[in-house]
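Chemist: Have a look at this prediction, sequence included:
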Amino acid sequence: MPHLDVHALESDLAGHETALIQHLTDAVVAVYGEWARTITVVRLTGLPPNRWGIGGTPAQAPSPSVTFGIKEAVFSRPDADEIVARLVSGVTDAIVDVFGERVRAGLMVEFVGAPAGRTGIGGVVVTP
């Protein structure tokens, strides 16, 4: 189940939530297929100004950052490099489509792999 946590300035997110959720979901579906649409989770976190620092000072206009939760097994597939590259490209393009080209250069997509048996839903550990 892909989980995308997006952090951006609240002022950048305001009014763009629906478009961003749709574009990010479409980016995941473009890589995995239509079956992934109903299980893709997008969480948007808006930060107020001065609560995002870079280099020891509050950032003036930081690019969004994305933490992409994914099953760890994907990284051992023979096509792992291609999958990751396509996801990075698609997620980046989705965010640029919503926020504009100014965010591309600093936009970070970080993958966090969940090992099999290390995720729980509804109080139960999900097993492979």
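Modeler: Arrived safely, thanks for sending.

Chemist: switch to C-alpha atoms for all contacts and neighbour counts from now on
Modeler: Fine.

Chemist: Am I right that residue 44 is in contact with residue 5?
Modeler: Yes - at 6.0 Å, residue 44 and residue 5 qualify as touching, with contact defined as Cα atoms under 8 Å.

Chemist: and residue 8, which of the three is it?
Modeler: Taken by DSSP: H, G, I helix; E, B strand; the rest coil, the conformation at residue 8 corresponds to strand.

Chemist: Just give me the neighbour total for it.
Modeler: The local packing of residue 8 (other Cα atoms under 10 Å) involves 21 other residues.

Chemist: list the contacts for it?
Modeler: 44, 45, 46, 47, 62, 63, 64, 65 (Cα atoms under 8 Å, 6 or more residues apart in numbering).

Chemist: which residues does the residue nearest to the last one when sequence neighbours are not counted contact?
Modeler: Nearest residue to residue 65 in three dimensions, chain neighbours excluded: residue 108, at 4.8 Å (Cα to Cα, 6 or more residues apart in numbering). When contacts are counted by Cα under 8 Å, 6+ apart, residue 108 touches 63, 64, 65, 66.

Chemist: For residue 14, state which of the contacts of residue 8 is nearest.
Modeler: Closest to residue 14 out of the contacts of residue 8 is residue 46 (8.3 Å), distances taken as Cα to Cα.

Chemist: Next one for the comparison:
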Amino acid sequence: MPHLDVHVLENDLAGRETELIKKLTDAVATVYGDWARSIAVVRLIGIPPNRWGIGGEPAQAPAPGVTFGIKEVAFGRPDADDLVARLVSGVTDALVDVFGERVRSGVTVELVGTPAGRSGVGGVVDPR
């Protein structure tokens, strides 16, 4: 199940939540297939101004950052390099569609793999 946690300045996020959720879900479905649309989880985390720092100073206009949680087994696929490239590109493009080209060069997308048996839903460990 793909999980995307998006950190963005609250002021930039306000009023764009629905569009951003849709675009990020579309990006996931484009890479994995339409079956993934219904299980893609997007969590938007708005950060108040002056609570995001870069280089020891409050950031003036930081680009969004995304932590993208996926099953670790995906990194062992024969097409893993292509999968990673398409996910990073698609998520970045979705953020640019919503926030504008100014964010592209600073967008970070971190793919984090969860090993089999190290996650659960509803109080039950998922063995996959």
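Modeler: Yep, that arrived. Nothing here was measured: the structure is a model prediction, and the numbers come from that model.

Chemist: And the TM-score between them?
Modeler: The TM-score (TM-score structural alignment, normalised by the length of structure 1) is 0.99; 128 aligned residues with a Cα RMSD of 0.4 Å.

Chemist: one step back: could the contacts of residue 108 of structure 1 be laid out in a markdown table, adding distance to residue 14 of structure 1, secondary structure and neighbour count?
Modeler: Converted to a markdown table, the contacts of residue 108 of structure 1 look like this (distance: Cα to Cα, whole Å; DSSP: H, G, I helix; E, B strand; the rest coil; neighbours: other Cα atoms under 10 Å):
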| residue | distance to residue 14 of structure 1 | secondary structure | neighbour count |
| --- | --- | --- | --- |
| 63 | 15 | coil | 21 |
| 64 | 13 | coil | 23 |
| 65 | 16 | strand | 19 |
| 66 | 17 | strand | 24 |
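
Chemist: Specify which member of those is nearest to residue 32 of structure 1.
Modeler: The closest of these, once distances to residue 32 of structure 1 are taken by Cα to Cα, is residue 66, at 18.1 Å.

Chemist: where does the closest one sit relative to residue 125 of structure 1, distance-wise?
Modeler: 25 Å (Cα to Cα, to the nearest Å).

Chemist: Repeat that for residue 107 of structure 1.
Modeler: From residue 107 of structure 1 to residue 125 of structure 1 the distance is 33 Å (Cα to Cα).

Chemist: What of residue 63 of structure 1?
Modeler: Distance from residue 63 of structure 1 to residue 125 of structure 1, counting by Cα to Cα: 35 Å.

Chemist: elements contacting the longest helix seen in structure 1?
Modeler: Across structure 1, the longest stretch assigned as helix under DSSP state H is helix 80-99. With contacts taken as 3 or more Cα pairs under 8 Å, 6 or more residues apart in numbering; DSSP states H and E, helix 80-99 of structure 1 sits against helix 17-32, strand 108-114.

Chemist: Of the ones you listed, which stretch is the most buried?
Modeler: Among these, the stretch with the highest mean neighbour count (mean count of other Cα atoms under 10 Å) is helix 17-32, at a mean of 18.

Chemist: Tell me the mean distance between the very next helix or strand once past that helix and structure 2 once they are aligned.
Modeler: Following helix 17-32 of structure 1 in sequence order, the next helix or strand is strand 41-47 (DSSP states H and E). Superposed on structure 2, strand 41-47 of structure 1 shows a mean distance of 0.2 Å to its aligned residues (mean Cα distance after the TM-score superposition for structure 1).

Chemist: which of the residues in strand 41-47 of structure 1 are buried?
Modeler: Residues of strand 41-47 of structure 1 classed as buried by neighbour count (16 or more other Cα atoms under 10 Å): 41, 42, 44, 46.

Chemist: before we move on, back to that, how far away is the residue nearest to residue 65 of structure 1 from residue 39 of structure 1?
Modeler: Distance from residue 108 of structure 1 to residue 39 of structure 1, by Cα to Cα: 23 Å.

Chemist: Over to residue 107 of structure 1?
Modeler: Residue 107 of structure 1 sits 24 Å away from residue 39 of structure 1, going by Cα to Cα.
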